[in-house]
Structures are given as C-alpha cells and as structure tokens.
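1. sequence? don't have it. structure:
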C-alpha cells in the first residue's frame, strides 16, 4: 500500500516515537523511508541585524546532521531502503511545515508521519504546532503519532 514514507525527525522523544512507527511500517510494507530533519531557525533571526550568526547556523546544522546520521544507521541496521535528509533553507526562512510539504511533494510520499506533543491552549498558542500546520496544508495522507503512544523498537539490544 505504501511505497514511499516520509517521517519528520528532530531528535526529540516525540519524533523518535514517530520514527519507530515509520521504521515498522516501512519494514512491513517494504517501503522506502525518508527521515527528514528540518533546520529551524529562531524567529528572531534577521539577516540585517549586523552580527555574525555563523556559530548558531553551524550548531543547528550540526544537530541536523547528527540526527540524520543516527536515522541512517537505524535504516541500515533494519535493512530498510532509504536515506535521511536535512532540509535547510538558510537564509530564506520558510515555516517547518512548508518545508516538510515541499520535500514530501518532491519525494512523492504516499504517507507522511509526524510526532505530536499534544499541546493545547496557551502552550500550543505560544509554541505553535508543526503537526497542526502541516495537516492544514498537506496534500498527502498523514499519520500522527501522539507523545503518549508507546512503540516497541524493532531491534532489541
């Protein structure tokens, strides 16, 4: 049923739960899996502020590369076809949900899997919700994995 699955990853427990679900589904469906890390720049970023943001940029990019490398190691270990990717639109800052949509379209994903913190009220208003924003614009099927969901890892060490 699914041949191409995209899963958003960021190294958080919530995203790791979504990644475990994506691994299991990709293995069961013999699907290609694209773990995607989107580099998120702080909302206060302004190219004209006059100070060097290179250290911040490099740290954010290094974190993305680290998380993507861990995902690639899991794909290899489980024998799942795919390669992690880091989306980085610097210096043009696009919302994370839009970047996920762009890559999902480019990859021609049959399914997009996202973890969700399940925030509500003031916390959701202040922190935003990538999952909610993505659902509002997505043209592809979406599977949300709530923070409270528990998924057994494929490989038990």
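-> Received, thanks. Just so we're clear, the structure is a prediction, and the values are computed from it rather than from any experiment. Residues are numbered from 1 along each chain as shown.

2. for the rest of this, base every contact and every neighbour count on C-alpha atoms.
-> OK.

3. so which residues of this structure form helices?
-> Remark: helices assigned in the chain by DSSP state H are 13-29, 54-78, 96-107, 121-127, 130-137.

4. so of these, which one's packed in deepest?
-> helix 13-29 (a mean of 21; mean count of other Cα atoms under 10 Å).

5. ok so, going back, can you redo the helices of the chain as a markdown table with distance to residue 43?
-> Formatted as a markdown table, the helices of the chain follow (distance: least, Cα to Cα, whole Å):
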| stretch | distance to residue 43 |
| --- | --- |
| helix 13-29 | 21 |
| helix 54-78 | 13 |
| helix 96-107 | 12 |
| helix 121-127 | 11 |
| helix 130-137 | 14 |
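
6. you'd agree residue 115 is up against residue 142?
-> No - using Cα atoms under 8 Å, residue 115 makes no contact with residue 142, being 10.5 Å away.

7. nearest residue to residue 85 in space, please, no chain neighbours.
-> Closest residue to residue 85 apart from its sequence neighbours, by Cα to Cα, 6 or more residues apart in numbering: residue 36 at 5.1 Å.

8. from residue 136, how far out is that neighbour?
-> Distance, residue 36 to residue 136, using Cα to Cα, to the nearest Å: 19 Å.

9. comparison target, given below:
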C-alpha cells in the first residue's frame, strides 16, 4: 500500500479534515506522513504602493510554523510517524500547486492528500484552484477531501 503520504495544510477547516483523513490512512497503512505548508507569496505580485507588502512575510512564515507544530502534535497523538516541511519559495509567487508537486517528488510520496477549498478565496466553484492544480500536475494519486457541509 502507501509508504509515504503527503498532506498539505493551510489553516482552513477543509485542510484540517484532509489532515485527519491522512492521519487515518497513514495509520492503516503504517505509512510516514509528510505534512507540508506552503507560504503563499502571491501577494508580492501586487505591490500597490500602500506600504511594503514584504513586511507580511515574517508573519506568514511564523503562522506556517505554528500550523505545522499543531499538525505534528495531532499526528503524533494518532501514533503516526511524520515529518513537517515549511515551503517558502518566493520565486514561485503563489504557484502553490507547483510547490506541492515539487514537495511530493522530493519526498517520494505515494499519495497526496489535499483539501478541496483552502484559504485562497472562492476562485473555483467546484474545486479550489490549488487542489485543481495539484490534480493536474501530480504524477501520483491525489485524494481530495471536501469541506464539511457545515463549513
């Protein structure tokens, strides 16, 4: 079955559900979980002269570290081995799907688990744009986890 499962987190309720599902699956398969948070640097494309947008970056990085620490604790509570990665590639300028695919290749993931709607707004009605990008790029199976009906 799966040996390495990569799951992406962004602090959204949908990503939390994806993490829960990845923990369950990793437990059943005795797989290692790779937990990835990609810092969304897309704001750097939109310098509008209202201050230095680059000042946001330290807060985004720190927020990502906190998300990963929380996810790691949840994973260990589920008795699953995990590694965490903070991906902060400024040159990607917000191409989060590309960064996720690169992380999946680096870690030799057998499966990628991603929530269908994250914190990037409603850019797609059926599926989030990041999830769609991951599905289109990935060379390994992708498990999409939908948000709960209450969310």
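-> All right, it came through fine. Remember, it's a predicted structure, so these values are computed and weren't measured experimentally.

10. between residue 115 and residue 142 of structure 1, which is the more surrounded one?
-> residue 115 (26 against 18; other Cα atoms under 10 Å).

11. report the contact partners of residue 21 of structure 2.
-> Residues near residue 21 of structure 2 by Cα atoms under 8 Å, 6 or more residues apart in numbering: residue 145.

12. correction: the previous question concerned residue 142 of structure 1.
-> Per Cα under 8 Å, 6+ apart, neighbours of residue 142 of structure 1: 111, 112, 113, 114, 135.

13. how about 7 Å then?
-> 111, 112, 113 (Cα atoms under 7 Å, 6 or more residues apart in numbering).

14. narrow those residues to just the buried residues.
-> 111, 112, 113 (16 or more other Cα atoms under 10 Å).

15. residues contacting the last one?
-> In other words, residue 113 of structure 1. 6, 7, 8, 18, 22, 142, 143, 144.

16. and what of the first one?
-> When the contact criterion is Cα under 7 Å, 6+ apart, the partners of residue 111 of structure 1 are 2, 4, 5, 6, 140, 141, 142.

17. again, only using 6 Å
-> By Cα atoms under 6 Å, 6 or more residues apart in numbering, the residues touching residue 111 of structure 1 are 5, 141, 142.

18. how about a markdown table for those, with distance to residue 131 of structure 1 added?
-> A markdown table is the format used below for these (distance: Cα to Cα, whole Å):
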| residue | distance to residue 131 of structure 1 |
| --- | --- |
| 5 | 16 |
| 141 | 13 |
| 142 | 9 |
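
19. of those residues, which is the nearest to residue 66 of structure 1?
-> residue 5 (20.9 Å; Cα to Cα).

20. ok, now how distant is the nearest residue to residue 130 of structure 2 once chain neighbours are set aside from residue 75 of structure 2?
-> Distance criterion Cα to Cα, 6+ apart; nearest residue to residue 130 of structure 2, sequence neighbours excluded, is residue 97 at 5.2 Å. Relative to residue 75 of structure 2, residue 97 of structure 2 is positioned 23 Å away (Cα to Cα).

21. could you dump the buried ones among the contacts of residue 142 of structure 1 to TSV with distance to residue 70 of structure 1?
-> Below are these laid out as TSV (distance: Cα to Cα, whole Å):
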residue	distance to residue 70 of structure 1
111	22
112	20
113	18
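
22. out of these, which sit inside strands?
-> Using DSSP state E, the members of these that fall within strands are 111, 112, 113.

23. so the second one versus residue 3 of structure 1, what's the distance?
-> By that I understand residue 112 of structure 1. Distance from residue 112 of structure 1 to residue 3 of structure 1, by Cα to Cα: 12 Å.

24. map the residue nearest to residue 85 of structure 1 across to structure 2 for me.
-> With TM-score structural alignment as the criterion, the equivalent of residue 36 of structure 1 in structure 2 is residue 36.

25. pretty sure residue 145 of structure 2 is touching residue 112, no?
-> No - with contact defined as Cα atoms under 6 Å, residue 145 of structure 2 does not reach residue 112; the gap is 10.7 Å.

26. I figured residue 86 of structure 2 hits residue 40, correct?
-> No - contact criterion Cα under 6 Å: residue 86 of structure 2 and residue 40 do not qualify, at 11.0 Å.

27. thanks a lot, catch you later.
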